[in-house]
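S.K.: predicted coordinates and the sequence they were generated for:
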Amino acid sequence: MDALRGIAALLVVLFHFDRWALPNLTLWPFDALIGNGYIWVDFFFILSGFVMTHVYRSSFLGGRLGTGGYREFLAARLARIYPLHFATLMILVGLELVKLAVVMSGRAVENQPFTDRQSLEALATNLLLMHGWNLHDDVTWNPPSWSISAEWAVYLISPLVILALDKCGRAAGLLLAAACVACLYVMSLGRPLELDITYDLGVVRCLLGFMIGVVLHGLYRNGLPRRAYGDTALVLATAAGLLPMALDWPDALAIPGLAAIVLIAAGNTGAGASVLRSAPLAALGRLSYSVYLSHVVIMAVLLDGWKFLYRQPFGVGFTQGQSLTALVLMVCLTLACSWVLYRLVEVPGRRLMRGWLMRRGHLPSARSEGVSGYPRTEET
């Protein structure tokens, strides 16, 4: 699961770099596949529903949802997602302060500091993890973090969602998953990038993907024939997820394939599992959250710095070869910075926040099944 998350995060990175930073880059024959990379966010939502059900279902069913148990659950989730979100947000605030200093020195900048996407109002909603709740007219500050805000909204109701769907049989679960895909299709109609639904209906998009993940865990938990988890099935599921993207079909048609990848990979014990457990992919999985939240921050620093130094947008005058070289360097820089953020911010920040929440009584002093009813989930 970690490796899948890492691969999806890297594909989102390629989409953003290709779309926002390198206008002359051509990645034929993968242009459409990379250009539809925003669909991998739905993969995150499906995976989140699956993993949250796997980790917390037994505790929820065991009656751990009183006031204290619900508070513990939310505190654990907040400790997992908030420190890195806050850190990347503060880096972007620092960038705006640099712009402000430049303006005060008498030099012109293209976008005035603390305006538009980087307004102080948007900063407040970002700090509260509410910026993806249809409160703005666009994505703000760190654009990919809209999905973290949407996830937080779904976390608030996820115990009820998991309990409500727990008794779904196989037929009812599949029907519900199909209904979720149909809803995503309807939501995508009339949009230039179809399922690129973010600041407005992003919470609904997240909830639908999360529900698909919960249903998938029910199928996994109740058992499928062994051949359903085989390497051939995993290859077919991957093809079913990638083909609609590569052929520019309606985005919702990729969702069943992405869902199948999650389900089959969870039970696969063959070559697919060996590849996904390999050291490079395991490492990429550990860095996935840092990769996802840091890459646009890195891009913003690079693009603003380039424009300030050379008085023209980054990538506009690049040849195809230069654009491809820039892409490779930007990905390497993202991975390097993500490793630093993971080691210096994400992991210690998570532990510090958990300690603070323990001292305030929102988390118990020991996180074990026998003490709190919840398993240890620091890496989830």
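M.R.: Received the coordinates, thanks.
S.K.: from now on I want contacts and neighbour counts done on CA atoms only, so please keep to that.
M.R.: Noted.
S.K.: mind giving me the packing neighbours of the helix of greatest length in the chain?
M.R.: Criterion DSSP state H: the longest helix present in the chain is helix 67-104. Helix 67-104 makes packing contacts with helix 146-165, helix 288-310, helix 347-359 when contacts are defined by 3 or more CA pairs under 8 Å, 6 or more residues apart in numbering; DSSP states H and E.
S.K.: A further structure is provided below for comparison with the first:
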Amino acid sequence: MGRLFALNAATLALLLPLEFLKYFSSAGNTPAFADTNTIGAWFENLFFVQTWFLGHGPSWNTVAWSISAEWAAYILYPALFYILVRCPAIVLVGAAVAGLAWLESTSPSGTLRLTDHGAVLRCLCSFVLGMLTEHASHSPPVRRAVPWLGSGIVIFLAALAALAVIAFGEADWMAVPLFCAVVFGLSVAGPVPTAVMSWRPVHRLGVWSFALYMTHFIVLRTYKVVAFWVFGLWPSPPALVIVSLCGTFALCIAVAWAANRWIERPGYRAMRQLAERIRRSGPPSDPKPVTTPA
């Protein structure tokens, strides 16, 4: 959380004046400070509680909804640890699948969408499935049964299929087994996938991944506001669309690099230093007794 809190605070600090710009310029296709982008939701986002049970849900920096759900899962996980380590794997798989099925049945859209309600429970169910998949990857019988799953082609196709389901599918639950296949494949990856993941550009993108994830929404939203402000509509000629998308992608990478260097890493160091000071301070010592005359 040390890395993410600084990034989150910085993105929210930038989104607030952008919302005021939208308010005073009437740019954009939705009213400013409307729907979930309220001041109360801004503070919920600041402390990563927007997707908790009393929160407004995804708002402001929309992509941070998953960080909020993961934080709740990390807090709840120690309370569930005693149960998780004593349950048979088949029971945990059944409970996780049942939880996802229940979320889909109660979803307002009728499907298990990424930004629907129940993000915390969804995260817990997915977390359990991911842990079981990673644990199974260390089992020699399982590794012998599916040796082909660690090939680069299978990992690439599984990841591509999962993204396609999310982008074009009717329900995101169909992507869950595909994500499990990706986790398993990376755990038993052969020399080719290992070499690709160790390639310096891929490694650098991994280092910048938090910054890229937390800032790309601002870049895209700024582009959206500016496009409506300047042109009054989205760029429509295909050539202009391609050029603008390439430029926006390059800008996302540049902003992620800058955010990692000047926000994420300094923020992480500051949080570590604060935690170390708190750890060293310890509980206050008892005051010495004061002697009084009899």
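M.R.: That came in fine, so what should we check first? Remember, it's a predicted structure, so these values are computed and weren't measured experimentally.
S.K.: please state their TM-score.
M.R.: The TM-score (TM-score structural alignment, normalised by the length of structure 2) is 0.80; 276 aligned residues with a CA RMSD of 3.0 Å.
S.K.: hmm, back to that, in CSV, list the helices and strands packed on helix 67-104 of structure 1 along with distance to residue 221 of structure 1.
M.R.: Shown next, in CSV, are these (distance: least, CA to CA, whole Å):
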stretch, distance to residue 221 of structure 1
helix 146-165, 13
helix 288-310, 26
helix 347-359, 30
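S.K.: what's the closest of these to residue 3 of structure 1?
M.R.: Evaluated with CA to CA, these place helix 288-310 nearest to residue 3 of structure 1, the distance being 8.5 Å.
S.K.: which one is the equivalent of residue 261 of structure 1 over in structure 2 nearest to, not counting chain neighbours?
M.R.: Counting by TM-score structural alignment, residue 261 of structure 1 corresponds to residue 182 in structure 2. Using CA to CA, 6 or more residues apart in numbering and skipping residues adjacent in sequence, the residue nearest residue 182 of structure 2 is residue 155, 5.5 Å away.
S.K.: tell me which element that neighbour falls in.
M.R.: helix 152-168 (DSSP states H and E).
S.K.: please apply the same query to residue 103 of structure 2.
M.R.: Element membership for residue 103 of structure 2 (DSSP H and E) is helix 89-106.
S.K.: what comes up buried for that helix?
M.R.: 92, 93, 96, 97, 99, 100, 101, 103, 104 (16 or more other CA atoms under 10 Å).
S.K.: same question, stretch 195-208 of structure 1
M.R.: For stretch 195-208 of structure 1, by 16+ other CA under 10 Å, it's 195-200, 202-208.
S.K.: how about the host helix or strand of residue 134 of structure 2, aligned to which bit of structure 1?
M.R.: Following DSSP H and E, one finds residue 134 of structure 2 within helix 119-136. Per the alignment by TM-score structural alignment, helix 119-136 of structure 2 matches residues 202-219 in structure 1.
S.K.: so how far does the matching stretch sit from its counterpart in structure 2?
M.R.: Compared with structure 2 after the fit, stretch 202-219 of structure 1 shows a mean deviation of 1.4 Å (mean CA distance after the TM-score superposition for structure 1).
S.K.: quick one: residues in contact with that stretch.
M.R.: Contact with stretch 202-219 of structure 1 is made by 42-43, 45-51, 53-54, 132-134, 146-147, 150-151, 153-154, 161-162, 165-166, 168, 170, 173-174, 176-177, 180-181, 183-184, 197, 259, 263, as judged by CA atoms under 8 Å, 6 or more residues apart in numbering.
S.K.: try it again with 7 Å
M.R.: By CA atoms under 7 Å, 6 or more residues apart in numbering, the residues outside stretch 202-219 of structure 1 that reach it are 42, 45-50, 53-54, 132-133, 147, 150-151, 153-154, 162, 170, 173, 177, 180, 184, 263.
S.K.: buried subset of these as a PyMOL selection?
M.R.: The buried subset of these, as determined by 16+ other CA under 10 Å, is captured in PyMOL by this line:
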select buried, resi 42+45+46+47+48+49+50+53+54+132+133+147+150+151+153+154+162+173+177+180+184+263
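S.K.: now residue 270 of structure 1: closest residue in space, sequence neighbours ignored.
M.R.: Using CA to CA, 6+ apart, the nearest residue to residue 270 of structure 1 is residue 231, at 6.2 Å.
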